[in-house]
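Chemist: pasting the sequence and the predicted coordinates here, then a few questions.
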Amino acid sequence: MTDLSVANTAKKTAFDVDAIRRDFPILSQQVNGKPLVYLDNGASAQKPVAVLDAMDRYYREMHSNVHRGAHTLGDRATAAFEGARETVRSFLNAESTREIIWTRGTTEAINVVANGLAPRLKAGDEILVSQMEHHANIVPWQMVAERTGAKVVPIQITPEGELDLDSFNSLLNERTRIFAITHVSNALGTVNPVATLIKEAKARGIITLVDGAQAVPHYQPDVQALGCDFYAFSAHKLFGPTGIGVLYGKAQLLEEMPPYQGGGEMIERVSFEGTTWNTLPYKFEAGTPAVAEAVGLGAAIDYVGRLDRRAMEIAEKALLDRANQLVETVPGMEIIGTAKHKAPVMSFKIAGLHPSDIGTLLDQQGIAIRTGHHCAMPLMAFYGVPGTARASFAFYNTLDEVEQLFTALQKIQRLFA
């Protein structure tokens, strides 16, 4: 069933959103008596049949622990698990699967790096992040800074929600040891010029990490072209399962970093006199891994890879463009974050309405969005708001759904005018 679903998608001409939507069973349901309009993709994207079937087939036909089983099921599971790692390597254009580490998600991936780089830091060193970071790319660095005496330094942003390049350049100095930046802001949709920023940082010998959680659903990153030392993302935002993510890291740095956790798989030899670590990537993968989830992520990447990437980006841009055109139809509506280069994310507020009320009232009309601080409290403080309402689009959304969103917002606004 999976193979047929994927094959059918591969044959689609131009960008047949109706056919693509049939690959996502959850989108056909009703919520509160209305057809579901799912616009919370920035939090977690939905899953195509190809992913559901791949994970189901794993459990039905090959479930076993990987690497050490001396039997057929173990061989099948290992082949599927490591095959998914190769799929990720190809997706990111990493040099080797040794550089692809399975994690529980972007958050754990960044914690792995922060923990691993801690021995390099001392009092007075600086870790450069931006004001638009998700908490996952702030808090781990704060924890490391507290342990080492280093300092987390924020790069300023502009009122439009773009990184202030003058601030960035002025903050780079001989004390800067690490530069960690989001590829795409989860709260604003801003696409940062990461290649340019990384080049500037690397020219000064600074280690670089990119949070790619919000980028990978919309763009295919090339870690070698970017030149970053680390790149992290989560499967569930890339139309894959929850509970698994990826850390790409340059092999030399990964070799030098201490393990994040101890236990099975990450060891080469254990005695009561001491332990030696396994080779990459297993050095950072203690315990039984999320095998089915890795298989699911591999299937998700394969699915997206069969789509026309350029056509997908054009379709998503059309959704955001139409949303921006309709803002003026809702009195008191204001977009938060108007960067020139944005992923299909619209963060907004409406005068006189609390974001959580907007979300609740939209849900009553079958429309799912995200509300709150979006795990970006420093960013919300910059804009002087407790939170925003956020509609985040994916390639399976339609222009008609954008219209439905604004019809619903107009209705809500009239109720409270």
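Modeler: On my side now, so go ahead. As the structure is a prediction and not an experimental result, all values here were calculated from the model.
Chemist: for the rest of this, base every contact and every neighbour count on C-alpha atoms.
Modeler: Fine.
Chemist: excluding chain neighbours, what is closest to residue 171?
Modeler: Counting by CA to CA, 6 or more residues apart in numbering, residue 171 lies nearest to residue 155, which is 7.5 Å off, once chain neighbours are set aside.
Chemist: hmm, the one you found is touching residue 128, no?
Modeler: Yes: with contact defined as CA atoms under 8 Å, residue 155 and residue 128 form a contacting pair (7.0 Å).
Chemist: common neighbours of the two, please.
Modeler: Between them, residue 155 and residue 128 have residue 171 as joint contacts when contacts are counted by CA atoms under 8 Å, 6 or more residues apart in numbering.
Chemist: would you map the strands across the stretch 1-150 of the chain?
Modeler: 30-31, 34-35, 37-38, 100-103, 126-130 (DSSP state E, counting those that start in this stretch).
Chemist: closest to residue 276 out of those?
Modeler: strand 100-103 (18.6 Å; CA to CA).
Chemist: who does the closest one touch, helix- and strand-wise?
Modeler: Under the contact definition 3 or more CA pairs under 8 Å, 6 or more residues apart in numbering; DSSP states H and E, strand 100-103 sits against helix 72-92, strand 245-249.
Chemist: any idea which of the ones you listed is most buried?
Modeler: strand 245-249 (a mean of 27; mean count of other CA atoms under 10 Å).
Chemist: one more structure, for comparison:
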Amino acid sequence: MADASAKPQAPAAVGGLFDRIAAFRQKMNLPTPGSWEGLHREAKMVQPTNFLIEGAKFDLTSVLTPHFQVMHSFSWGASQFPPTYHFGTVYAKDKIMLHGQVDDQGGLQARANYNWLAQPANPAAQPAYDPTKPPHEQPPPQLPEQPKLSSTSKVTAHFTNQPGQNMVQLEHDHVGSDYSFNVKAVNPNPVDKAASWGKKGSSSTTGIYQLAYLQSVTQSVALGTEFVYNRMMADVEESSLSYALRYAPPPSPLPPPTTVPPGMPSPFPPVDPKSPTQVFTATFQPGSGLLHSTYWRRLNQRLEVCAEVQLLMTKGGRMGEGRREGIASVGFKLDTINASIRGMVDTMGRLSAVLEERIVGGLAFHLSGEIDYAKGGGGQGRVGIGFTLEA
């Protein structure tokens, strides 16, 4: 007769396997890969296309308390959009962030974030100022330690008076020690009307559902995949699969700016020495044949550069011939003591630039321009000017 005490050995063996895997991962000490949505973040922060203004724009932010502020935004002069006004509020404290915005047409946007693992930010201890030493011998300021782990639930809603334009998005984003995953649902409806081929009286689930996962496999390489299921209408459904590669080697020492005399501390914002100085990211969708890759590098404390390549490669079939299209761009971001300059040019003949200058206190000036030479006639462009005031 078998001994009854041997029955729990299988669960114990499984638990021991998980413990060994956890110990192995801890021994490797892999870095966090960041979130899926932040794969191309470094390049996007350099490219001026994400900061362009058309016409004129004025933003006013009033900081009422350390955790609550209100915002007014005016924009006019755009060729394709009418003048608009937005009023918004933001409340942020510890683990929670609430943001609401309403425009002059009655459109409402709301967002709420809750970080289950957030910890109160403790400012880094700054070195004491020594009045007996000259400014160039004072120690540089210390950057605060940023939290690496987060588990944030997000709710985003957008309501307008136009039918079919309302949107509700539920999302959870978790960033672990060496992995991250994201779960998202856009306009989820588990009891929508049934498809035309379904049984009478039944229902169907509609909406857009996304699941993404990133895993660090070495100190420099992270791999990931994303699955998207799209069924906005009961009779139409499709799915797609994407793969991602992120290469971020250990940071290399940055040379000091050449404009700063030797031995004098840099007047420019400090750079976290633990942050990578170069990142290569590539995402590929086999179903659509779309390849998107970016390369970003910080050359020194002031200068960042990036390159981007997007390729569309599809096979020929019954619907027609295959497509081979692509576009590439290069850009830079240069910081001065009171300003930032961004510039970019692509293979389609489009040239864009953005200047952001901090004039005094909370007042900033924005100037942007873009010209597209591919449209002929000497090119077509747009120019924008803006002011930001924080009081």
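Modeler: Sure, I can see it. Keep in mind it's a predicted model, so treat the numbers as computed, not measured.
Chemist: where does the TM-score land?
Modeler: The TM-score (TM-score structural alignment, normalised by the length of structure 2) is 0.25; 171 aligned residues with a CA RMSD of 7.1 Å.
Chemist: tabulate the strands of the stretch 1-150 of structure 1 (TSV), appending distance to residue 403 of structure 1 and mean neighbour count.
Modeler: As requested, the strands of the stretch 1-150 of structure 1 are arranged in TSV below (distance: least, CA to CA, whole Å; neighbours: other CA atoms under 10 Å):
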stretch	distance to residue 403 of structure 1	mean neighbour count
strand 30-31	18	14
strand 34-35	14	14
strand 37-38	11	24
strand 100-103	38	25
strand 126-130	34	24
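Chemist: how about JSON lines for those strands, with distance to residue 309 of structure 1 added?
Modeler: As requested, those are exported to JSON lines (distance: least, CA to CA, whole Å):
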{"stretch": "strand 30-31", "distance to residue 309 of structure 1": "29"}
{"stretch": "strand 34-35", "distance to residue 309 of structure 1": "27"}
{"stretch": "strand 37-38", "distance to residue 309 of structure 1": "21"}
{"stretch": "strand 100-103", "distance to residue 309 of structure 1": "23"}
{"stretch": "strand 126-130", "distance to residue 309 of structure 1": "29"}
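Chemist: nearest to residue 207 of structure 1 among these would be which one?
Modeler: When those are compared for distance to residue 207 of structure 1 using CA to CA, the nearest one is strand 126-130, at 9.6 Å.
Chemist: next, count neighbours for residue 330 of structure 2.
Modeler: Residue 330 of structure 2 has 20 neighbouring residues, counting by other CA atoms under 10 Å.
Chemist: for residue 27 of structure 2, same thing?
Modeler: The criterion is other CA under 10 Å. On that basis, residue 27 of structure 2 has 9 neighbouring residues.
Chemist: reduced to three states, what does it come out as?
Modeler: The assignment at residue 27 of structure 2 comes out as helix when based on DSSP: H, G, I helix; E, B strand; the rest coil.
Chemist: quick check: it vs residue 21 of structure 2, distance?
Modeler: The gap separating residue 27 of structure 2 from residue 21 of structure 2 is 10 Å, by CA to CA, to the nearest Å.
Chemist: now do residue 64 of structure 2
Modeler: Relative to residue 21 of structure 2, residue 64 of structure 2 is positioned 49 Å away (CA to CA).
Chemist: same thing with residue 292 of structure 2?
Modeler: Taking CA to CA, one finds residue 292 of structure 2 at 33 Å from residue 21 of structure 2.
Chemist: which of these two has more neighbours?
Modeler: Here residue 292 of structure 2 and residue 21 are set side by side on neighbour count (other CA under 10 Å), and the busier one is residue 292, at 19 against 12.
Chemist: touching, that one and residue 326? I think so.
Modeler: No: taking CA under 8 Å as the contact criterion, residue 292 of structure 2 and residue 326 are not neighbours in contact, 9.8 Å apart.
Chemist: joint contacts of these two?
Modeler: Overlap between the neighbourhoods of residue 292 of structure 2 and residue 326 consists of 309, 310, 311, taking contacts as CA under 8 Å, 6+ apart.
Chemist: closest to residue 187 of structure 2 out of those?
Modeler: Looking at those and their distance to residue 187 of structure 2, the nearest is residue 310, at 29.2 Å (CA to CA).
Chemist: surely that closest one is in a helix?
Modeler: No: the assignment for residue 310 of structure 2, made by three-state DSSP, is strand rather than a helix.
Chemist: that one contacts residue 324, correct?
Modeler: No: between residue 310 of structure 2 and residue 324 no contact is recorded; they are 10.9 Å apart, counting by CA under 8 Å.
Chemist: which of the helices and strands packed on strand 100-103 of structure 1 sits closest to residue 379 of structure 1?
Modeler: strand 245-249 (24.6 Å).
Chemist: may I see the buried residues of the next helix or strand after the closest one?
Modeler: Next in sequence after strand 245-249 of structure 1, counting helices and strands by DSSP states H and E, comes helix 251-256. With burial defined by 16 or more other CA atoms under 10 Å, the residues of helix 251-256 of structure 1 counted as buried are 251, 253, 254, 255.
Chemist: what is the nearest of these to residue 103 of structure 1?
Modeler: Sorting these by how near they are to residue 103 of structure 1, with CA to CA, puts residue 254 at the top with 14.1 Å.
Chemist: so residue 284 of structure 2 makes contact with residue 240?
Modeler: No: taking contacts as CA under 8 Å, residue 284 of structure 2 lies outside contact range of residue 240: 10.7 Å.
Chemist: tell me which of those two has more neighbours.
Modeler: For residue 284 of structure 2 versus residue 240, neighbours defined as other CA under 10 Å are more numerous around residue 284 (20 against 14).
Chemist: tell me the secondary structure at the more buried one.
Modeler: strand.
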